[in-house]
Every structure is written in C-alpha cells, then in structure tokens.
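>>> sequence and computational prediction follow.
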Amino acid sequence: MTIKTKRRADYMPPAFTISDVKMDVVLHPTAARITSYLTVKRLGNHHEKLILDGEKLVLNSVKIDGKITQDYEQTDSSLSIPNVPNSFQLEVITTIDPENNKALEGLYLSSGVYCTQCEAEGFRRITYFLDRPDVLATYEVTLHGNKNKYPTLLANGNPIARGEGDNGSHWVTWQDPHPKPCYLFAMVAGDFDVLTDEYTTTSGRKVALELYVDKGKKARGPFALESLKRAMKWDEDTYGLEYDLDIYMIVAVDFFNMGAMENKGLNIFNSKFVLADQNSATDEDFFNVESVIAHEYFHNWTGNRVTCRDWFQLSLKEGLTVFRDQQFSADMTSPLSNRIKHVRVMREHQFAEDASAMSHPIRPDEVMEMNNFYTVTVYDKGAEVIRMLHTLLGKKKFRKGMDEYFRRHDGQAVTCDDFVAAMQSVTELDLSHFALWYSQSGTPLITVSHQYDETAKRMSVTLSQHTPKTADQSVKRPLFMPVAFDCIDSKGNHYQDDEQRVKNNMLLLNEPSVTLQFSDVTSALIPVVLGNFSAPAKVKNPLPSEDLLAIFRFARDAFNRWDALQQLYDWCIEQYALGKPEAVTASIWDGLKEVVEREAQNHELLGECLVIPSFETLCQSRSLVDVEQLRQARRAFCQDFAQELATPLLTVYKNIHTGDYEYTLEAVNARRCRNVVLNHLARLPQGQELVCKQFNSSDNMTDTMGALKAAQHGDKEQFEKLLASFEQQWREEPLVLDKWFALHATQERDDILSHITLLREHPQFSIGNPNRVRALIGSFAFYNTAGFHAIDGSGYKFVTDYLLMLDKTNPQVAARIVTPLTQWQNYAPVYQEKMKVQLGRLLNEKGLSRDLFEKVSKSLAYDTPSQ
C-alpha cells in the first residue's frame, strides 16, 4: 500500500473559496439525496481547475450558474472541474447510503437516528466540497424526512422555516449566520425526548437550551443541562465570552466514534457523556458529563469562532480547550483531584506515546491519516503547554492575551504561531524559546543531583534537562519550562537559594542545567522538584524513603505530598521486582501507617495517596520491561500493603459514612476514599464480606462499581456471582452494560480469551457499537496486563484477529485499539518479537485502512533510538 504523506510545510492557501452554502437534504436509509448550492470564488490570479473532495458518493449532476455541465473528472476521492469562472454558483447533486455507512463518518443511520460526524474529513462523504478547515462559509440547510419516524430535524444555527411535505414528510430550514469550516457542519434526524431550559447571558440575551435524548432517558438529562449553564456562566465570568446564537442544542446518541463534537450550535454527544443519575452513573461519570459538556461549549470560541488554518494546528483548538475545561472542572470540584487526574493521563498514556513510533510534537509535521491526529499529545500535552503559558504570564496577563487573540482573529482560521504571538503581545517575556514546545517532540527528563558540604554547611542542587531522541526527531534542544521547586529539611523547614533564582517557588529552566546554592544549612536538604506537574516532564530525583516520607509530612503543596508517595510506591515495587521485598523495611510500613492515620479525615488526599501506581505508569519509569516480573512485583506489593496496613485501613473504611447519595465534593471524596480502601481490603480474607455487604446495600452506581472492582482482587467465584447479579439488573441499559463488559475484560483468568470470545456472542454486543467494542476489546488490550501480554503471544494475536475484522467497518476505532501493540519497544525482547509478528500480520492485510496502515507501518519501521 502506498499512501501519500501530508506535510505541514507543504501548506498552500486554497485556490478557491466557498462563501455561502445552501443544502437540500432528502433523507432516505440507502439513497439520501443531497443538493448543494455553493457560492464559489477564485482566489488570486490563476487558471487552476476547481478540485473538490468527495468519497463514497454517487454523483447525479453538476450545474454551473444554472447550466448542466459534463466537463468534469471524477475519481474515488475528488471531483475536478476545469475552466470555471472567477465567481459562480455551483450546484451538485449526490446520493449517499447512510444505513451502510458503518465507519460512522459523514452522514450515517444507526439505531433509527440519522447523525453526522464531519471532523476531520467526514463532510466529503456527504457532498463534494473543499473539505479543509481554512474554507469558511455560511450555511442554510433544509432537511426533509418522514414526520412519524423523524419528527425531529436539526442542523446548525437557528430554525428559520418549517412545513409539511408529500407522503407524510415534513421539512425544517436552519440558518447559521457565522462562517464556519465544513468540519463543524451537523445534521440529526430522529425521534427523541427533549429537555428544554433557558440561559440569560451577561448582556441580557436569552438563549434557548435543548437536550435531545433517546426515548425513556429524559430523567437522566437534567445534570447535563445544569452543567451546560454552569459552563456558560463560567466562560462569561472567566474569559468574558458569551454565546452567539439564539439556541444551543445537544443530541445524545449511542453510536458515535468520539466522545462529543462541537458542531456550531448543535453538539452531538456520545450518550455516555450526557446521561447520568445516581443509579446508573458513577461519580466519575458525573464528572465526565460536566467536563465534556463544558469542553464542547468552550469550543464555541476556541475552535469555532477562531478555528484552525490546517489540521496540523489541531492543538490550537484542542490543547487550549482542554486547558479551559480543566480550569472549569477545578473550579467546579477540586484543584487537587483534577490535577492528579490529568497527570495520571500524561504519565500513563502521553509519555508512552512520546516514547513510541507515533511520537510527534503537539503541532505535528506530517501525517498520513488525519484521524490519527486525535492523540493525547495534541490534546493533553497541548493543554500542559497552555498551562505553562498561564504559569509564566500569570492569570491577568493570560486573560489579556486571550482577549487579544479573539480581537485579532475572530472569524478566522489561524495557526499556533498566531496564538503565541497574541500572548507575546501582552508580556515582556520573550516567548520565542518557549515556542519550541510546539515543534519538538518527546518527554524531557529533569535529572536532579545534589551535594552537601558538611564543613562549609553548603548545599548545591543541580537540575539538568535532556530530551531523548524520538522516532521523528534525533536532534533535541533545551526547552523553556517553569519548574516548581522547593527545598526542605527533615524537620520541614523551607530554604531559599542564595541567588534567589527560585521566585515564588518557581524556577525558570531554560538552559541545559542550572545549579542552586544554599548556605548556612546544618544538614542535607531535600529538593522537591516539579510540584503540581508544572511542566510535562519526567523527573529523576532519587531520594531515600525517609526523605519521601518527609516530603509527604511537610511539603506545602498537597500535590507534592501525593507525588512523594507515588515515588515511594514505585521504589518499593522495584525492590520486589529485584527479589528484595525485605528492602521495604518496617520503618517504611510504619511511615505508611502514619500516612493513613494522620490523614484519616482528609478523604480527598488520602483517597488519592492510597492509589498504587498503575502498571502502565510504572512502565514509563522503566525500559525493556519484563511484563510478568513487574506485574507480579506490583501484585505482591499490593498484597503486602493490604496486609501491613489492614488495621488502619479497616478503621478508615468503617468510619466513613456517606449517607444518602449526593453529588457534592465532600461526598464524592468520601466515597472515593472508601472504595480505594475497599480495593485494598478485598485482597484479604476478611475483605470478602465487606465487598458483598457494600454491593448488596449500595444505593448508587459508584459504590456498586467500587465493590465490583474490589471483588476482582478476591475470590473469583464470588466475583462471578456479583457480576451475574449486576447483569441481571442492568442488561437493558447500554451504558451500564458497558461497565459490565469492561469488568469481564480486565479480570485475570486463565481462560480469558475464550471468555471474551463468548462475550462477543452476547446479544447486547455489536461490532458496530464503538462504546461496546471499546469496553470489551479496548479494555482488554489497554488494561488486562496478564491477558494481553501473555508470554505465548496469544493476547496479541487475539486483539490482532479482532482488529482485522473491525478495520473493515470502523477504521477510526481500530486505529485507537491498536495503540498498545504499537508500543512494543518498551518491553523486553521476548514480548517485542511477538508483538511485531502481529503488527506484521496487520501490515500484510490487503485493503488495510489508512488509519491502521499509518500506525502499523511506522511502528514496524521504528528503530529504538540510542540516547
């Protein structure tokens, strides 16, 4: 297979633009008719032909200024028309097959609902168009559909007309006055329950709010609507940004490749990020609903009003909007738990991506398939880069820079450089060096070394930075990063460096290394580096266990206290892996008991601190991982942890009384802490009764799932009984059943592959449902360490077999699930060889999608760089 690589450096402005679009859409399951009326204008002085993008389309006719033309060339991916006027009206009629569009891109029909997904390049599956984000047009769309089957007909903007048609049909016309790229286009037709509300903006405008959900799910929608109103107010209060249409609509559907989509005025959501009540949704689900609702709403300005010039600039909207939704969530809930959540994503997933064949900067340089741009690097590392800007500029100047960004670029398609330039305009700090974050890939490593001169009573601490070579770049330069820094002694006293290079506990590290001097110190100090994860970097700061426990006792920032324990757990597990569990001495266990007893009433901090680093996180501080050795070491440490701390853990569990369910910060922290403790206690014989009791008495999904997840560590027969009871109760609820599938997929059992094969025959499983596929196959590939990494390679083969089927219907989902296979380079050779065998099977498959081909070919071509 030969696929052309697209490069950012090759960007050329469009030869033509389309300023106005009128569409007439007649819905039909297998022969939907799309009539597009486009106002086209030549840009510049040239004689190039007009080339429109189009895929999976049946072309019926083409007219130029009302006259039919046959002077065009059609291929599988384009429509070329030569000799067009400088300005003209183009009418194109196409026919498409929504029912058999299993890729869920463009316009598709699933579960009785017509729905669209046009980002990144789905609009070309609806009609021929200049399908690129720097072509902005106004849209007027008329939808025709059967009134009984599809009483709801929606598109972007405001409704301006409606009426009855022939044979029981009806139509609605929608108009969006704001020019937008076609990736923000949306249509929905179906029969929904609708929740309505109203929001009054700061300037007094009334906005109608409408939430469309499947019939019978209306009671699970109010939280999403309330979240939307909180997001609208927060964006006005924090950034002065108001909504700009008369109506804001959200539609929840079960069959959707993404989490949600910010289409202008008509957001389409995966229903898992809309529907929530205490019986069917966990606290985490409630959090995600609020966060994703906010994220898509915030896109109205950071993505819609100001959009991307080209897809290489994707972090311009996604990194910035992720940062904004993180700010919002921190304000709505807790800064600490939110920060830890984001850091776990970086350490588990983004660091792994940086170290793989798919390594790329937050503004990539090249790509084969645009859908593969939607990565944790672009989104989450992109958000960390924005967070560093916020740190460097401060809250007021950052807001000033945002105001300037909108003033300069409202209604435009721009670049990451334009964003940095707007920020540069409000600060005297030279951001030219900082901008390297946009073009340099990889995770920087900050190495900390220190020396104490007892005679001179002087301490020196050196911070050195180094970014290892990555698959896409061999030459790395020092980065500019804010590094939160503190120095304490064993009694908790804090020290300032002699030259006061650390200001407000922040060191600006913009050189290969920096050395700090501390005078008049009576004992060696403990450097606390990268507090609150102030830069997306790894830290090598080897400290003895007593120093890590001292940081927990005395650090100013709760994040640093949590992070110190994460480092301690990592060190302990390494001792177990080396066959030296005795190195984890009684003094360490006593220190951990003190942590539990001291923070017993601080449910938020304790709940976070009692979470042992995941296998995925542990891998990022190691290379050539022996999977079974590390897995067993972690398992043994967790078992001893439960045994050694059983008494204080049991006391905490019994003393937390959550009462009737409330989704409040205090109640969420209490439930989380209690469930984390139960997860440890379940490893002990006395914990089995607690698990069953909690499962049977739970009045909310959070505690039910807490019991089920804990049960995975205990008696297997009991776990199966609880799962059977859970399925009996929830088998008709798709979102809840996804949890059931995931629990099955992540359990440790010798027959896990045959077990998952049986689950694929479950009447509620469908290869066409992305949520269900992710719950079963995705959960196994990402989080079943023992099964996926079975030493005989059977787990790798099982996932590959499924990907070969899935790729034929939904390449986007297949390309996401292949990710663990493409990260073979982090494991020991015996695992690498078997993973690469399966990647080779994929590469040799005839008709492999561009999505999978790019990831697999790059992975197999990857030569682990020497550092």
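Noted; the coordinates are in hand. Note that the structure is a prediction, hence the values are computed from the model and not measured.

>>> rest of the way, CA atoms for contacts and neighbours
Noted.

>>> any figure for the gap between F88 and G66?
10 Å (Cα to Cα, to the nearest Å).

>>> what helix or strand is the residue of the chain positioned farthest from its centre on?
Most distant from the centre of the chain: T455, at 52.0 Å, with distances by Cα atoms, centre = their mean. T455 is part of no helix or strand when elements are defined by DSSP states H and E.

>>> same thing with R33?
Assigned by DSSP H and E, R33 falls in strand 32-42.

>>> how far off centre is that strand?
Centroid displacement of strand 32-42 relative to its chain, using Cα atoms, centre = their mean, to the nearest Å, is 34 Å.

>>> what comes into contact with that strand?
15-27, 85-98, 126-127 (Cα atoms under 8 Å, 6 or more residues apart in numbering).

>>> strands of the stretch 501-650 of the chain, start to end?
506-509, 513-519, 526-529, 538-540 (DSSP state E, counting those that start in this stretch).

>>> here's the one I want to compare it with:
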Amino acid sequence: MSAPQATYLADYRPPAYRVTHTELAFELDPSATRVKAGLQLERHPEYEAGESLWLDGEQLKLLSLAIDGRVLGEHEYQLNEQGLSIANVPERFLLETEVEISPEDNTALEGLYRSGSMFCTQCEAEGFRRITFYPDRPDVMATFSTTVIGDATRDPVLLSNGNPTQRGELADGRHFVTWQDPHPKPSYLFALVAGDLHRVEDSFTTMSGRKVALEIWVEKENLGKTDHAMVSLKHAMRWDEQTYGREYDLDLFMIVAVNDFNMGAMENKGLNIFNSAAVLAHPDTATDAAFQRVESIVAHEYFHNWSGNRVTCRDWFQLSLKEGFTVFRDQSFSADMNSAAVKRIEDVSFFRTAQFAEDAGPTAHPVRPDHYIQIGNFYTLTIYEKGAELVRMLYHLAGPEAFRQGSDLYFARFDGQAVTIEDFVDCMAEASGQDFSQFMRWYGQAGTPEIDAHGEYDYANAEYRLILRQRTPATPGQLDKQALHIPIRLGLVGSKSGSDLPLTLGGQSLGSESVIHLCDDEQTFVFTDVHEAPVVSLLRGQSAPVKLHMPYSREDLAFLLVNDSDDFNRWDAGQRLSMLALEDLIAAHRNGVEKVMDSRLSDAFRQLLEEGSGDKAVLAEMLTLPSEAYIAEQQIRVDVDAIHAAREFVRQSLARELRDLWLAVYQANQSDEPYAPTAQQVGQRQLKNVALSYLMSQPDDGVVALAQRQFEAAANMTDVRHALTLLVHGDHEAVSAPALKAFGHKWAHDPLVMDQWFNIQVTRPQADALDRVRFLMEHPAFSLTNPNKVRALIGGFAQNRINFHRLDGEGYRLVADVVIELNRLNPEIAARIITPLTRWQRFDETRQALMKAELERIQAQPLSANVYEVVEMALA
C-alpha cells in the first residue's frame, strides 16, 4: 500500500466549482440504497475556463451521470477510489448523478449507515462523499432539498434537515417526505434518519415571538428518558438569546438518539443526531455526571447553530473556530446552570490530565494544525479543550462587553460564510480596540507553556516583587518557540489576615484581584503598598492553559487551601499539597524505604471536613486526590507501580486517620428527597460518595455493609453505581459477586447501563481485570462494531493503569489486537483506542519495549489512513 498523503494548510485554494443548490432523492434499502443528486454548479471566479470538475466519492457504485440532461459516456469522465473528475464542463450547469450504496455494510459509521433497524448519517468531517459524488469540503455551501423514500412499515419516520414541505404515499407500500433547508450549508451538516421512531414534543417561543416546534425522536423503549434533554434544550435556547442574542432560525428543531455513533453528537442543521448516551437520561439508569453531560452536549450542539452552522469553517484546519468557541459557550452555560466553581474545576482537571498529555506526546499539534493525513484524527482535546481555553482568554482580555460586541460583529459580518480563525479574532480586536497579533501565536504553536514564578517580599519598602519566566518545550516539528501573551489572574493573600490585600502596580490601584500580562520571556511585577507578608495566589481560575511552577512551601499551600478567596485556587492548592506528599511517597516506594504520611495533608483535610463548605460539590472536589493519570503527567519517567502504591497509601492513611469525620459526613448527607439533578443535590451526593470511597479504602464489616445497603436501597443510579464500584474494586467477593450479577441481570435490556456494568469490572485494580475484559468481549451485550461498547470495555481497561501496564505486556497486546480488528471495521475508533500505546516513551525500558513492539505489530498491517497517521507519529 502506498503511504497516505498529507494535506497542508499552506496549499489551500477555494474550490474550482461551487454548488449553489443541491437536490437529493434517497430510495432507502439496507443493502442497496439509491441516491439521486442534482447539483447546480458554477465556476469559481478565481479559476479560468476549462478547469476540470472534481467531486469526492468513496465506496459509491455509479449508475448514471449527466450534465444539463445529457448522459455522459465513460470516456468523458475519470473515476477512481477517491472520486470523480470531469473535464470540459460549462461555467454554470446542472450535474445529475445516481449511485448505489450499502448502508448495512458501512461499519465505519460514516456517511449513510444502519444502527440496528434505523438508517442514519454522520457526515462530519468527510462522510458525505460516501453518500454521493460531491465537493465534500466545508467552504462549499449550498441550499438543500431532500426527498426521502422508505418502506412505510419498516421506516415510518423519514427525517432530514430543515422544514418538511411535502409528504405522501406511494403505490408500492412506500412513502416519502421532502425537506427544504433554506440556509446554505456545507455537506458535512447534511443529515438523514429513517426508522421506527417515536416522538416527544414540546415548543419554544423565541425572543421575537416565533413558536418553534421541538422534537426528540427515540426508539419506543426510550420514551421515558428524554425529559432532561428537552429541559436542557429549552434552557440552552433561552440562554443563547440572553447571553449572545442568538435566536433559532427554523420552525422545527429535532434531536434523534442513535445507538451506534462514533461521536457524542452532531449539529446537523435542524436535525441533531446524538449518540444515545448523550441524550437519554433517567434517575434509575443515569448518574449525575451523565445528566450533566446530557445538558452540556445538548447545549453544545444547539449553540453550533450559529457558531458552526450559520458561520462555518473555511477548511478543516480551522476546526477550532467552531469547536473551541462552542465548547467555551457550553462551558459557560453549564457554569450558569450549576456550580460555576465546580464546573471550572472539572474542566481544568480534565484538560490538565488529558490535553496536557496530548501536548507532551508524539501527536502534539497546534490548535490550528498546519497539516494532517486524516482529519478525523484531529478531533482532539487540543482542538476542543485547548481551543476553548484560548477563547476564554480572549473573553477576559477583551472584557465581557467587548467580547459580546465582537461575537455580534462576527455573526453579522460572516453569516452564511465559511471563514478562518483570523476572522474571529479580528472581530474581537475590532470590538475591544486591542492588538491580538501576539495572541495569535497560541493558535500556531503546539505544546503547553510553562511558567516559572518566584516572589519576594520586601518588608522595609512594603513591596512584593513577582518574577515570571515563560517557556514552551519543543514538540514534534516545532523546536523553537516564541513568547506568548499569557494573562495571569492573581491576588495577594495576607499571611496574617487571611484576606486578599489591595493591589497597586505601577502606581495604579487594581482592587483586590487583577490580571497581569506576561508577554516577554521574563518580566518582573512590583506591587507596592503591601503592608503584610503575602502568599501569592497565581493563575486564579486557570486564567491560561499553562503549567505553573511556583516554589510554594507546604505551609503556604495549606494556608491557601483554607484562606484563598478563589474556590478554584483553593482546590488547586490542595492538589499541589497532595502532589508534594505523593512525590515523597513515590520516591520512598522506589527506594524501598518506609512510607510516612505527611501530617500537613492530613491536618488540611481534617480542617476542611470540620469546617465544611457552603458548596458541597466544591468541598468534594477539594477532598479528592489527584488521579493516577494526573500524577503520571507530573513525572519525567512514569513509574506505574510507585504511583499506584503511593496514592493508595495516602487514601488509606486519610481513611484511617479521619474515619469518624468521613462517617459523619456520609451520614449527614443522606437524603430521602426525590431525585433531581440540581446543583445542591448533586453536591450532596458527591460529598457523601467521596466519604464512602475513603471509608471503603480501609473497610471493616460495618463499612462494607454500609456500601451494600447503599447499593440495594438507593433510588438513583449515581448512588447505586458508586456503591457497586466500591464493592467490585475492593476485595469483597462474597458481597460484590452477587451484587454484580444482580445488576447485570436487572439491566440486561438497557445498552447504556450495561456499558456501565462493563466499565466497573474492567477498571478494578485487581489482577483479574484483563481476564474479565477477555471474558466480557464474548458477552452477548458487547459488540466490537458499537463505539460505546468499545469505549466502555476496551477504553475503560486502557485507563486502568495498573493493569493495562502489566509487566508481561498482555494489556498492550489485547488493545493492539482490538486496534487491528477495528482498523478494518471502524478506523476512526481504532485511531482513538490506540492513543494509550502512543505514550510509550514516558515509561520504563521494559514497558517501552513492550509498547513499541505492539505499535510495530500494528504498523506491519494494511492500515487505514486514520491508524497509519497515529502510528507513524508515535514511532517517529
């Protein structure tokens, strides 16, 4: 096989021919669907007459081809595996094609495919070329008219983008619906769904008084699981009107829940297709985290209607233009709907662990990459999460009012267009009057910047001198890094008063908190009129996606944990204090010496438990230790066994020393209230379950009985799953085995709950986890063709660090075997599952050799472009 070729941003040119209108007609059949397409085409003014027409097309059987009604002979076009080329076409013309495709054979889940008995589509990024011949790129925007014809019994519901304009019965037992989408859109936003679906209806009245019909379509057995999604949708619609002035622009908004889906959801114009895990929620079957995820994803896809649909990307290198902006929007929405502090803690904890790891690995890339082989590999945390952090920085740099003005300008100026990141940032610069030229380096420079900070207090002059240095480590293809514009929000906390001190910088009074701007490699900031020795609280709210190195003493961190006015930085101080204690214990484990618990950490936890907090969810986060994955990211060479041993030692020590307090917290947060996914209830359950986790790390019979009672009596999945996880992850076989069996039997009919059942078993720390994976891969509820099952079982096991990284290499071999098989079935999911193997250089020599050997074994296979690109980068 020839190596797949890269696409480069520098080579961008507009399409030679644009589509102004697209007429589609589908005759649905599981094995032989026919698609007729009529494209109104016109030559782009940048191209001379005589330019050939290129249309993307994959796995299509061409049945007919005509221009302006004249059928073309085989000598008048060229056809290959990538598409169709036609020379000597007019300046404007109608191109008509008919193709045949096989949805039931489409295991890649791109284009038109079958999910159970349902027809559905996924066209982002390049799936439309599997439906018909088309210039399948985001800068080709056309209005669409789609007629869907299906068997009236098999496919009673026929959906597509826009508004339905015509429907009727056909003589042969089939029926049809025609849909018109008046807004020009790229092909990646096309959607079609057909099958035996049932509708949940509601409506929303926009700020201008229009009534919009809202519909959620699900299979019959899921009709009781849509209430939360509908409420979330209405909240999102109102929030977008109030916060961004964005009103929905069609008469109908639809969501469809699909069991087989590579992504979380897709923002197709007017017809959002969702992974069922991202839309279905009921207290009996979904945890608090799942409820919040549904709320966030429903909002995210709805917000795309403007930040992605009405204004879209010129090319896929600009992907973060829509995704980074929209993630920022959905994060802001979730913060307003729930606890803002907890939302920020959760988001930062996630990207510090996962996105920072991506930045430090072989697949590191900028928020706007300069090349790719397979665009599906760039739906990454860097594009989404880091991209959102860049928008967040712009929000704070511009200020809320100017940011809103900038977004209004962006939507007004570019409505109906495909644009670039520069277009977005330029609108923010114009609205705020600021120069963001240095800020643009964030989009082109890979890696996580690191800040070295040092503070000195001058008692004699009442001054605090803060010295900051920035550096960004080299990443693949980028050895030399330029200084970035880094906004740093900070406060000075008086070491005696425990309160924020007034800030004066350069003679200007800044209040008790301010943002300073690090733009050079090194800068010094001198705060005057500081009348008591402060402890500096840096990077409040994680005001930039950077790593901060500040030589805080453990006493300073314990002080900030209790006294900082910023809840995020209180949590961060606790994480840093925990990390210092863990690093001591990791070293002790490596050196074979006795482990000793740092009493300062125990005392800090004791004080938190005794004093409590107004926001129980914030307190629960403060009492949660850094994960093994996060700890690993702080190590130059990852020592899997030492990390696991150290963290378990801290958990057990805290459980033992603070047992009575944990028990009191658990009992104080029991509740008989009917379940509601409110911030107050979620925080209460979270704190209660953190307490139970510590108790179960050093259990006696009474504590095990406590967990067992919670499993058996709880009226919501959050408490049931947490209790079951603790039982299964401990050495309580007599209790956990029957509980696991009962749970599996009760929920055997529910695919999403069975995913939880799989995940609980394969993430247990005991050595039998690998055997359980192999056993469960043969379970009737598991299917390698279903991405949710793969993520729950194989992805879950790959996150089980102590077992995935077994010294015999069997964990690596299992994942590699799955990748090889998935490469044939679903290359996109295969490329994602392989990620843990790509970090092989971070580990000890034995594990390095084992992981590298599995990558080389994968490399020796005939590979899809998706997997080829990831493996080549990992082994480069």
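Nice, I can see it. Just so it is clear, the structure is predicted and the values come from calculations on it, not from any experiment.

>>> specify, as a residue range, where the strand holding R33 of the first structure falls in the second structure.
With TM-score structural alignment applied, strand 32-42 of the first structure matches the range 33-43 in the second structure.

>>> mean distance, the matching stretch to its aligned residues in the first structure?
Averaged over the aligned pairs, stretch 33-43 of the second structure sits 0.6 Å from the first structure after superposition, using mean Cα distance after the TM-score superposition for the first structure.

>>> tell me which helix or strand comes right after the strand holding R33 of the first structure.
Counting by DSSP H and E, what follows strand 32-42 of the first structure is strand 50-53.

>>> whereabouts in the second structure does whichever helix or strand comes after that next one align?
Using DSSP H and E, the next helix or strand after strand 50-53 of the first structure towards the C-terminus is strand 58-64. With TM-score structural alignment applied, strand 58-64 of the first structure matches the range 61-67 in the second structure.

>>> so who does F123 of the first structure touch?
G106, Q117, F129, D131, C182, Y183, F185.

>>> how about it, what's its match in the second structure?
Counting by TM-score structural alignment, the partner of F123 of the first structure is F128.

>>> L392 of the first structure too?
Checking TM-score structural alignment: L392 of the first structure goes with L397.

>>> one more: D380 of the first structure?
Aligned partner of D380 of the first structure by TM-score structural alignment: E385.

>>> helix or strand for G406 of the second structure, which one?
helix 400-414.

>>> after superposition, how close is that helix to the first structure?
After superposition onto the first structure, helix 400-414 of the second structure sits on average 0.5 Å from its aligned residues (mean Cα distance after the TM-score superposition for the first structure).

>>> got a list of contacts for the host helix or strand of V665 of the second structure?
Remark: V665 of the second structure resides in helix 659-668, with elements defined by DSSP H and E. Under the contact criterion Cα under 8 Å, 6+ apart, helix 659-668 of the second structure has outside partners R606, L609, E610, A655, L687, K688, N689, A691, L692, Y694, L695.

>>> quick one: which of those is most hemmed in?
Counting neighbours by other Cα atoms under 10 Å, L695 leads those with 28 neighbours.

>>> before we move on, which element is that residue in?
Per DSSP H and E: helix 679-697 holds L695 of the second structure.

>>> distance between the helix or strand following that helix and the chain's centre?
Later in the chain than helix 679-697 of the second structure, the nearest helix or strand by DSSP H and E is helix 701-713. Centroid displacement of helix 701-713 of the second structure relative to its chain, using Cα atoms, centre = their mean, is 34 Å.

>>> what are the buried residues along helix 701-713 of the second structure?
Residues V703, V704, L706, A707, Q708, Q710, F711 are the ones in helix 701-713 of the second structure that count as buried (16 or more other Cα atoms under 10 Å).

>>> could those residues go into JSON lines alongside distance to I833 of the second structure?
Listed next are the buried residues of helix 701-713 of the second structure as JSON lines, based on distance: Cα to Cα, whole Å:
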{"residue": "V703", "distance to I833 of the second structure": "37"}
{"residue": "V704", "distance to I833 of the second structure": "35"}
{"residue": "L706", "distance to I833 of the second structure": "37"}
{"residue": "A707", "distance to I833 of the second structure": "33"}
{"residue": "Q708", "distance to I833 of the second structure": "34"}
{"residue": "Q710", "distance to I833 of the second structure": "34"}
{"residue": "F711", "distance to I833 of the second structure": "31"}
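
>>> hang on, the earlier thing: select only the buried ones of the contacts of strand 32-42 of the first structure in ChimeraX?
In ChimeraX, a selection of the buried entries from those looks like this (16+ other Cα under 10 Å):
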select :15,16,17,18,19,20,21,22,23,24,25,26,27,88,89,90,91,92,93,94,95,96,97,98,126,127
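
>>> return the subset of the contacts of strand 32-42 of the first structure lying in helices.
Taking DSSP state H, every one of those sits outside helices.

>>> what about the spatially closest residue to Q59 of the second structure that is not a sequence neighbour, neighbour count?
Spatial nearest neighbour of Q59 of the second structure, excluding adjacent residues (Cα to Cα, 6 or more residues apart in numbering): R130 at 6.0 Å. By the criterion of other Cα under 10 Å, R130 of the second structure has 25 neighbours.

>>> who's in contact with the closest residue to I131 of the second structure other than its chain neighbours?
Leaving aside its chain neighbours, I131 of the second structure sits nearest to G111 (5.7 Å; criterion: Cα to Cα, 6+ apart). By Cα under 8 Å, 6+ apart, the contact set of G111 of the second structure is T121, Q122, C123, G127, F128, R129, R130, I131.

>>> turn those into CSV, columns for secondary structure.
Putting those into CSV (DSSP: H, G, I helix; E, B strand; the rest coil) gives the following:
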residue, secondary structure
T121, strand
Q122, strand
C123, coil
G127, coil
F128, helix
R129, helix
R130, helix
I131, coil
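
>>> just give me which of these are shared by the first structure.
The subset of these whose aligned counterparts are also in contact in the first structure, taking both residues aligned by TM-score structural alignment, their matches' Cα atoms under 8 Å, comprises T121, Q122, C123, G127, F128, R129, R130, I131.

>>> in JSON lines: the strands of the stretch 501-650 of the first structure, plus distance to L743 of the first structure and mean neighbour count.
Below are those laid out as JSON lines (distance: least, Cα to Cα, whole Å; neighbours: other Cα atoms under 10 Å):
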{"stretch": "strand 506-509", "distance to L743 of the first structure": "43", "mean neighbour count": "18"}
{"stretch": "strand 513-519", "distance to L743 of the first structure": "46", "mean neighbour count": "16"}
{"stretch": "strand 526-529", "distance to L743 of the first structure": "37", "mean neighbour count": "22"}
{"stretch": "strand 538-540", "distance to L743 of the first structure": "31", "mean neighbour count": "18"}
